[in-house]
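Student: How does the following fold in three dimensions:
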Amino acid sequence: MTHQELLRSVEWKDLRKLTTRELLIENNLTIPWFLVSMLLAYFGYYALALPFSGFFFLTGLRQVHNGFHRALGTNRFLTWLSLYLNSVLMVVSLHAVKFNHLRHHRFCLAEGDYEGKSAGMSWYGAVLYGPVHMFLIHKVTLQLGDKKYRWNVLFELASIAAFLFLVFHFELHFLIYHVVVMVLAECLMAFFAVWTVHHDTQDNPMLARTQRTGWKNVLTFSMFYHLEHHLFPAVPTIKLPELAKRLDDALPDVEKRQTF
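Tutor: This is a model prediction of the structure:
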């Protein structure tokens, strides 16, 4: 079954619209995790802060990922602002990530998909490849992106540099902790965001892996409904559980490989 046949077989267009409650959730999900992590780190409770930092990073990925696909329910400026602010807080140019992510959807696991390179590696190879992955997505965007992408990437990198200078110049220990955790998390992206959902799917790249276990999806904020996302990228993350049910009902025979 082709992608177009799948699109015609499942009702999904109504899922693109967010209610006011859903819009507020998708655009503010990161805030409590960030505030609690910073509060604990400020008082030196780094071990206690670590899981909150991890959930901030995960919810930040969810927020900007929706932004990549214009699925936050906000206008262009607010979507851009979300990517910009999270770029500084997550210590990476998210317009560079966006450029490569949209190419990933277009050239999934084929030549030209720089984001997907780690999918064909071993799990430990993908972990070790992480720092190269982060460098490559910035390099590719500056080389292949248009003027607007290049400007956004350079502006975000300059803002990150200014943020890092202030953090280390004034020795703000709680923010130094935050920066270190974010850099480590970014270096694991080739494993968590690519390998886990695409390994051993080269035979049919359209059918990415998915996660259907309830508590695992709660713990990961529905970020591993990746099969559903690749088939219907315009659907916001908060709607993916409903989309998964519709996909199962309409096409029960579609192969669903588990993420973990």
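
Student: can we go C-alpha only for contacts and neighbour counts from here?
Tutor: Fine.

Student: Grab the most central residue of this protein for me.
Tutor: residue 61 (3.7 Å; C-alpha atoms, centre = their mean).

Student: what sits against that residue?
Tutor: With C-alpha atoms under 8 Å, 6 or more residues apart in numbering as the criterion, no residue contacts residue 61.

Student: three-state assignment of it?
Tutor: helix (DSSP: H, G, I helix; E, B strand; the rest coil).

Student: End to end on stretch 192-210, go ahead and measure it.
Tutor: 13 Å (C-alpha to C-alpha, to the nearest Å).

Student: How about stretch 14-28?
Tutor: Using C-alpha to C-alpha, first and last residues of stretch 14-28 are 23 Å apart.

Student: got the contact list for it?
Tutor: With contact meaning C-alpha under 8 Å, 6+ apart, stretch 14-28 is reached by 63, 71-74, 234-236, 238-239, 243.

Student: What of stretch 120-127?
Tutor: By C-alpha under 8 Å, 6+ apart, the residues outside stretch 120-127 that reach it are 118-119, 187-188, 190-191, 195, 199-200, 202.

Student: Out of the residues you listed, list just those in strands.
Tutor: Assigned to strands by DSSP state E, none of the contacts of stretch 120-127 qualify.

Student: Now the second one, please; I'll put the structures next to each other:
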Amino acid sequence: MKTRKISTSHFTLTRAQQIMELSRPWVLLAVYVLLAWQQLWWLAVPVAFATCLAAFVQLHDSIHQSLGLTKKSHSLLLTLSALLLLKSGHALKVTHLRHHGQCLSEDDPEGEPAKWTLKEVFLNGPYHIFTLRFASLRIAPNTRRLQLLETGLTVLLLVGFIALYSMTGSLVGLVYWAVAFVLSALMPLWASYIPHRMAHRNPARLAGAQSAQFWTPIISSFAFHHLHHTYPKVPTALLAKAARELPEPEAHQH
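Tutor: As a prediction, this is how the structure comes out:
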């Protein structure tokens, strides 16, 4: 039986919500730099983690062009927000859209960790970062130049962080890079393994959905993962609202 397509066009950000979604990672980045420059590391490191998570949300919504911007603006924001994670945004877009189109198939590199054991997720996490880069080049050779340009920019950022430390002794850049690396290495766990291995009626997921009425991206990544697969154009900020108002997806749909 053919499934009736449900419109999600009314799930759009208000102007205030849009400003919040667009500015959040950059405001957090400024706060991190200020705290790190003052060597208040006990505050700076958590803010760095929050910056990376905010960047991930902005990156993800840019991939699905759900922030109410033009196509060109979404593309630019995709590049910029991914740089906060020291990644190529357009490379991540390739593998993420493949994940939506061929979820957990043999050719779904982003979803591959969902098939691993928990031990493999932790051991292979850092390596998986690099395999995704090569997979994106294979899947979308037409964007290879842009992907390589963005990768080059991430390398330049790292070189800049090292130079900053060499010339001034400041760890501001290197500590941020370390935080971004740790989150990236754990991404197979919180962005693939947990969302796909945890049943959408699991008590932990339901508890996460209850607490995600405010901005909690790492909770939303698994609490509403099944909903996102069915309604990918709904912005992350409105997933809790969509969960209340849209029909619950069947488990096989994601």
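
Student: After superposing, what score do the chains get?
Tutor: Their TM-score after superposition, calculated using TM-score structural alignment, normalised by the length of structure 2, is reported as 0.86; 241 aligned residues with a C-alpha RMSD of 2.4 Å.

Student: about what we covered before: how much space separates the residue nearest to the centre of structure 1 from residue 174 of structure 1?
Tutor: In terms of C-alpha to C-alpha, residue 61 of structure 1 sits 21 Å off from residue 174 of structure 1.

Student: that older thread, out of the contacts of stretch 14-28 of structure 1, which comes closest to residue 105 of structure 1?
Tutor: Using C-alpha to C-alpha, residue 234 is the member of the contacts of stretch 14-28 of structure 1 that sits closest to residue 105 of structure 1, with 11.6 Å.

Student: Please give me every residue in contact with the counterpart of residue 50 of structure 2 in structure 1.
Tutor: Under the alignment (TM-score structural alignment), residue 50 of structure 2 pairs with residue 55 in structure 1. Neighbouring residues of residue 55 of structure 1 by C-alpha under 8 Å, 6+ apart: 30, 33.

Student: Can you verify my assumption that residue 113 of structure 1 contacts residue 100?
Tutor: Yes: using C-alpha atoms under 8 Å, residue 113 of structure 1 is in contact with residue 100, at 7.3 Å.

Student: and the contacts of stretch 14-28 of structure 1, which are buried?
Tutor: Among those, those scoring as buried are 63, 71-73, 234-236, 238-239, 243 (criterion: 16 or more other C-alpha atoms under 10 Å).

Student: Now go through these and say which are in strands.
Tutor: Counting by DSSP E, those place none of their members in strands.

Student: With respect to residue 210 of structure 1, which of those is nearest?
Tutor: residue 243 (12.2 Å).

Student: Distance check, the closest one against residue 235 of structure 1.
Tutor: Taking C-alpha to C-alpha as the measure, residue 243 of structure 1 falls 8 Å from residue 235 of structure 1.

Student: Would you mind measuring from the residue lying farthest from the centre of structure 1 to residue 89 of structure 1?
Tutor: Distance to the chain centre peaks in structure 1 at residue 170, reaching 30.8 Å (criterion: C-alpha atoms, centre = their mean). Between residue 170 of structure 1 and residue 89 of structure 1 the computed distance is 17 Å (C-alpha to C-alpha).

Student: and if you look at residue 19 of structure 1?
Tutor: Plainly put, residue 19 of structure 1 is 27 Å away from residue 89 of structure 1 if you go by C-alpha to C-alpha.

Student: neighbour count winner among these two?
Tutor: Between residue 19 of structure 1 and residue 89, counting by other C-alpha atoms under 10 Å, residue 89 is the more crowded of the two (19 against 10).

Student: hang on, the earlier thing: I'd like the buried ones among the contacts of stretch 14-28 of structure 1 as TSV, with distance to residue 150 of structure 1 appended.
Tutor: TSV is the format used below for these (distance: C-alpha to C-alpha, whole Å):
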residue	distance to residue 150 of structure 1
63	22
71	23
72	23
73	25
234	24
235	27
236	26
238	31
239	32
243	35
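
Student: Quick one: residues contacting residue 200 of structure 2.
Tutor: Applying C-alpha under 8 Å, 6+ apart to residue 200 of structure 2 gives the contacts 206, 223, 226, 251.

Student: What about the first one, how many residues nearby?
Tutor: This means residue 206 of structure 2. Residues lying near residue 206 of structure 2 (other C-alpha under 10 Å) number 16.

Student: what does the second one give?
Tutor: When neighbours are defined as other C-alpha under 10 Å, residue 223 of structure 2 has 30 of them.

Student: Relative to residue 204 of structure 2, how far out is it?
Tutor: To residue 204 of structure 2, residue 223 of structure 2 is 8 Å away according to C-alpha to C-alpha.
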